[in-house]
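Visitor: Quick one: sequence plus predicted model below, questions after.
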Amino acid sequence: MARVAYVDHSFHRTTRSTAFLPEILARHGHQVDLLWDDAWRGGAAVAWSEVQAHDVVIMFQSYCPPPDAYFRRVHPNVIYIPMLDQFGLSQGPLFNLSSFWEPFQGCKVLNFSNATHCMTTAFGIASHLIRYYQPVQETAAPPQQGLHGFFWLRREQQLPWETIRALVSGTAFDSFHIHLATDPGTAPPQSPSAGDVARHHITTSTWFEDKADLNAVMARANVYFAPRLEEGIGQSFLEAMGRGQCVVAPDFGTMNEYIVPGVNGLLYDPRNPGPLDFSDAVALGAQARRGTVEGRARWEAAEADLVRFILTPSEALYAGKYQHPPLAPAPDGGGKGGVRAMAQQFAIFRATRFLWHPLLRLARKVRGN
């Protein structure tokens, strides 16, 4: 049995959207100690001293302040789990992320997104990619006749009703429910106009005492409009796909890693939204559910490999493979091997060889005398 420290973003304490991983480890007989990081909202971070004695340290989106430049120098099995939406890809080109990833050189990263997996491997870090699917519940199928929409307006400045209005402008919905409840710290929602309410038979809500009531409203839709520009995993739209609803989402991750437009859902450009064709919405939703059932089976089949990756010490995944120069031990020959390794890795060292190589040769000659 391994003792696992699981450091998680404290927002997930309420949503429980990341609980599936500790549950898997516990089911395999391992002890999981949950630690919640409040640093993102001005609270306390989880101190390294709280996790250093564990066999495995998993850090989900948040992480302990490193006691050294590299986590691998202070612990043999550290795993970081990034969320795609923390990098803001929807806002434009990425800035230089080398400093972000540097502490994890020689560690392991567990990725739930193709995009973050490619990012991780580009920095030479051991990565395990796995695509998550929720358990599919046996529920009544969405309405098979007409168009019935649902949209949770969570972020007015990023994805307002005006964007959704542009997507449905060529179609009249038989019913459309908008849940006007924005995330904490965001701008208040703007309600649809009276004309929109009449055209699409819109109803609204702002609060439900019981989450079951919200779920009941969502279940009456056959078209689900994703509420955010990008997701970390995307539990809300994955749940909608599992219900058999046609998910309409921005063409960003992780939605565009699950949805093939015109096959199991619809994607759009939120910077230039235009009318979509909803004529096959019912069939797209049915295919989404079938894909979710198959995806869940693949997820469960891959569970043993996932647990094996978590328990395997980092060093075993790098054995016989490239190590970044700051972590690699100096080869025999001291400075000669170290500089040669740097020259092989960094173009600037090769380009300036005519400057430093004569000085290096002189230093060796002096040292030899």
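Guide: Received it, and whenever you're ready, just let me know what you need.
Visitor: Please make it C-alpha for all contacts and neighbour counts, starting now.
Guide: OK.
Visitor: ok, now how distant is Tyr63 from His54?
Guide: Distance, Tyr63 to His54, using CA to CA, to the nearest Å: 15 Å.
Visitor: Ok, Glu138 next?
Guide: 39 Å.
Visitor: between the two, which one's more packed in?
Guide: His54 (18 against 8; other CA atoms under 10 Å).
Visitor: On the three-state scheme, that one is what?
Guide: Applying DSSP: H, G, I helix; E, B strand; the rest coil to His54 yields a three-state assignment of coil.
Visitor: thought it was touching Met1?
Guide: No - using CA atoms under 8 Å, His54 is not in contact with Met1; the gap is 11.4 Å.
Visitor: One more to weigh against that first structure:
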Amino acid sequence: MMEKLLFVGLPEHKRTASFEFFTQLLENTYQIEYTKITIDKNWTNTTYAYNRIIFWQRLPPPEHLRAVSPTSVVYVPMYDEARNYNRQVIRTWAPFKIISFCRSIHEDLTAWGFNSKYVQYFPKPMVEAPLPLAVHKAFFWKREGSYINEAIPDAMIPLLLHDSGMKLHYHSETKPVCEKEFEDMVASRSSWLRSKEEMISLLRECSLYIAPRESEGIGMSFLDAMANGLAVAGADNPTMNEYISDGQNGYLFDLMKPLPINLENLQQVREKSLESCQAGYEKWEKEKWSLIDFIEEPHPSSLLVQVPRGFEYRSLKQKSMSFRAKRLVKRLAGK
């Protein structure tokens, strides 16, 4: 009989199937039940029924965790949110095993003494070769900024594509009309899509995907682009710079001083992007089972963790002004 596992995640991630690749792996070993992170204070009364509990991206308040055995808990933080946490919050992770899909956060956590396991995820490529296109377009998904992650502003797009002759597909679920300053670049638009298949169909009409945020937890949207033969241009931050080598299988740009992207070798970069996705997928298929081993192995009864005061994740090279302001407030508070 399979052990029971409680998977606690955010409702929007279940809706978008962001963690489906992981739960499909877990379903080979565990009987899974799902609940959302906004659990009430009485939820711990039922946790005794589960052999394992996995928290995806966010932990509940400490008072809701006191009745849970730490040895049964695995936490999966996401870089784009975790980069905003202060040292007091991060130190509360010490009792738990941690699965990191971002190499940068894994390296920091292990250096500080945490029990972290890292595996890089890649999706299965959906095309055998980049599709030939009569007109090259860049796909830009207008995202709204949030308290955990800043979106790439519209005004940056003309700078990145300056003098490239590249047309633009502009996708926005909340703002279907793009900025006037680059309206002449727009060849097509889309808003709310009913299925992932519709999104993939639009992606395949483009040759370049502009990653829409300044950092990512995993980066499912740009990974889908790579799997469909697009080159990806992203900020030189995790996780984009963990998947992309600038000018080889994609493009990295400086958030604070964006320069035009050299797209002369775009076709070769598209080919390398798809090749790296194929190689990454094959590696993921071999290594993903080590995550089950990690979940099952005993967690050290006590760990000495030392999160430096006033730390910065060493991998976050570029920070928006709003992010700098938030970090300054935390530092002034001695966190």
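Guide: Happy to help now that I have it. All figures in this text were calculated on a predicted structure; none of them were measured in a lab.
Visitor: overall similarity of the pair, as a TM-score.
Guide: Here the TM-score for the pair of chains, by TM-score structural alignment, normalised by the length of the second structure, is 0.81; 302 aligned residues with a CA RMSD of 2.7 Å.
Visitor: Now do the helices in the second structure.
Guide: Taking DSSP state H to define them, one finds helices in the second structure at 11-16, 20-26, 62-65, 79-82, 87-91, 103-111, 156-160, 196-203, 220-227, 240-243, 266-287, 289-296, 321-332.
Visitor: Can you say which of these is packed in most?
Guide: The highest mean neighbour count among the helices of the second structure, using mean count of other CA atoms under 10 Å, belongs to helix 220-227: a mean of 23.
Visitor: with the first structure superposed, average distance for that one?
Guide: Superposed on the first structure, helix 220-227 of the second structure shows a mean distance to its aligned partners of 0.7 Å (mean CA distance after the TM-score superposition for the first structure).
Visitor: how near is the alignment partner in the first structure of Val89 of the second structure to Thr292 of the first structure?
Guide: Superposed on the first structure with TM-score structural alignment, Val89 of the second structure falls opposite Phe100. For Phe100 of the first structure, the distance to Thr292 of the first structure (CA to CA) stands at 33 Å.
Visitor: And for Gln105 of the first structure?
Guide: Going from Gln105 of the first structure to Thr292 of the first structure by CA to CA gives 34 Å.
Visitor: quick one on the thing from earlier: looking at the helices of the second structure, spot the one closest to Thr35 of the second structure.
Guide: helix 11-16 (8.4 Å; CA to CA).
Visitor: mind checking how far Phe237 of the first structure is from Arg199 of the first structure?
Guide: Counting by CA to CA - Phe237 of the first structure and Arg199 of the first structure are separated by 26 Å.
Visitor: swap in Ile130 of the first structure?
Guide: Distance check for Ile130 of the first structure against Arg199 of the first structure: by CA to CA, it reads 42 Å.
Visitor: With Tyr132 of the first structure instead?
Guide: 38 Å.
Visitor: Just want to know which of these two has more residues nearby.
Guide: When neighbours are counted by other CA under 10 Å, Tyr132 of the first structure and Arg199 differ, and Tyr132 comes out ahead with 21 against 16.
Visitor: residue in the second structure matching that one?
Guide: By TM-score structural alignment, Tyr132 of the first structure lines up with Tyr121.
Visitor: How far does stretch 76-83 of the second structure sit from its chain's centre?
Guide: 8 Å (CA atoms, centre = their mean, to the nearest Å).
Visitor: on that earlier part again, export the helices of the second structure as a markdown table, with columns for distance to Ile37 of the second structure.
Guide: Output for the helices of the second structure, formatted as a markdown table (distance: least, CA to CA, whole Å):
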| stretch | distance to Ile37 of the second structure |
| --- | --- |
| helix 11-16 | 8 |
| helix 20-26 | 16 |
| helix 62-65 | 11 |
| helix 79-82 | 15 |
| helix 87-91 | 17 |
| helix 103-111 | 22 |
| helix 156-160 | 35 |
| helix 196-203 | 24 |
| helix 220-227 | 21 |
| helix 240-243 | 27 |
| helix 266-287 | 27 |
| helix 289-296 | 20 |
| helix 321-332 | 24 |
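Visitor: So which of these is nearest Asn42 of the second structure?
Guide: Closest among these, using CA to CA: helix 62-65, at 8.1 Å.
Visitor: Mean deviation, that closest one versus the first structure?
Guide: Mean deviation for helix 62-65 of the second structure: 6.1 Å (mean CA distance after the TM-score superposition for the first structure).
Visitor: any chance you could map the strands in the stretch 251-369 of the first structure?
Guide: Counting by DSSP state E, counting those that start in this stretch, the segments of the stretch 251-369 of the first structure that form strands are 266-268.
Visitor: what's the answer for the stretch 1-150 of the second structure, then?
Guide: 3-9, 30-36, 52-57, 73-77, 97-100, 116-118, 137-142.
Visitor: Residue range in the first structure corresponding to the third one, please.
Guide: With TM-score structural alignment applied, strand 52-57 of the second structure matches the range 56-61 in the first structure.
Visitor: can you check the fourth one too?
Guide: Residues 78-82 of the first structure are where strand 73-77 of the second structure aligns, taking TM-score structural alignment as the criterion.
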